[in-house]
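Colleague: predicted model and sequence below, questions to follow.
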Amino acid sequence: MEFLVNIKLRWSENMDPDFKNKIIKEERAHAAELIKQGHLVRMWRVPCRFENWGIWRAKDATELHDIITGLPANPWMHDVTVHPLAKHAVDPTPYNA
């Protein structure tokens, strides 16, 4: 099953820069694993904001919840919006989820 996910981050105001960099490195390494596992399909940054949109794959909403809440930056995700996606008859891309 595919999901369109919007994640907005809000870092702590007085966050130690070294700790923030550690979380960012952990997040990127974790994302690389999720890509290998087929869960993270595409990711776009929203320019000038700590926000992204992504296409995620999971067997169901519960698995997606576990994946998203397991992200290293999850404590700083102040707004996550999830849209389940369904196949459309005129989608030009082969559907393999």
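Modeller: In hand now; what should we look at?
Colleague: use CA for all of it now, contacts and neighbours both
Modeller: Fine.
Colleague: can you pull out the strands in the chain?
Modeller: Under the criterion DSSP state E, strands of the chain are mapped to 2-9, 40-45, 51-57, 77-85.
Colleague: will you turn those strands into a markdown table that also has mean neighbour count and distance to Ile67?
Modeller: Listed next are those as a markdown table, based on neighbours: other Cα atoms under 10 Å; distance: least, Cα to Cα, whole Å:
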| stretch | mean neighbour count | distance to Ile67 |
| --- | --- | --- |
| strand 2-9 | 19 | 12 |
| strand 40-45 | 14 | 10 |
| strand 51-57 | 19 | 10 |
| strand 77-85 | 14 | 13 |
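Colleague: okay, pairing it with this:
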Amino acid sequence: MSEKNEFLVNIQINWPSDLPEDTIARLSTEERQMAAELARAGTLVRMWRVPGRRENWGLWRAQDATQMHRILSELPVWPYMNVTVHALAQHPVDPVYT
């Protein structure tokens, strides 16, 4: 298997005000379950919450940007997400590589 690329992903959740609470609860549960599966697969590597916001930053791995888009667009909360993806490249002074 080829080496996967890393992506820094910012996700902001924007629930519509008229979306029923039970729908939000169901989607949130489904989202957590899928995130756990992605973590076990090595796709979702790390996740940080932005305090006081419905927002997070995550370190993700995928073969390429197309696969990264496919993974994100399959998330249950995708229709309510504002996503920014930054492809990451190795840096010569990264302690992992020195």
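Modeller: In hand now; what should we look at? Because the structure is predicted, anything quoted here is derived from the model rather than measured.
Colleague: please state their TM-score.
Modeller: In this superposition the chains share a TM-score of 0.92, using TM-score structural alignment, normalised by the length of structure 1; 94 aligned residues with a Cα RMSD of 1.3 Å.
Colleague: might you report the residue contacts of the aligned residue in structure 2 for Thr81 of structure 1?
Modeller: When structure 2 is aligned by TM-score structural alignment, Thr81 of structure 1 is paired with Thr84. In this structure, Thr84 of structure 2 makes contact with Val9, Asn10, Ile11, judged by Cα atoms under 8 Å, 6 or more residues apart in numbering.
Colleague: repeat that for Ala73 of structure 1.
Modeller: Contacts of Ala73 of structure 1 were listed using Cα under 8 Å, 6+ apart, and they are Ile23, Ile24, Glu27.
Colleague: what's the second one aligned with over in structure 2?
Modeller: What that stands for is Ile24 of structure 1. Applying TM-score structural alignment, one finds that Ile24 of structure 1 aligns to Ser28 in structure 2.
Colleague: so where is stretch 40-52 of structure 2 in structure 1?
Modeller: Under TM-score structural alignment, stretch 40-52 of structure 2 corresponds to residues 36-48 of structure 1.
Colleague: now the terminal residues of that stretch, how far apart.
Modeller: Terminal residues of stretch 36-48 of structure 1 are spaced 28 Å apart (Cα to Cα, to the nearest Å).
Colleague: same check, this time on stretch 11-19 of structure 2
Modeller: Chord length of stretch 11-19 of structure 2, first to last residue, is 19 Å (Cα to Cα).
Colleague: centre of the chain to that stretch, how far?
Modeller: Relative to its chain's centre, stretch 11-19 of structure 2 lies at 16 Å (Cα atoms, centre = their mean, to the nearest Å).
Colleague: any idea what Ser12 of structure 1 aligns with in structure 2?
Modeller: Aligned against structure 2 - with TM-score structural alignment as the criterion - Ser12 of structure 1 pairs with Pro16.
Colleague: return the residues in contact with its match.
Modeller: Pro16 of structure 2 touches Tyr80, counting by Cα under 8 Å, 6+ apart.
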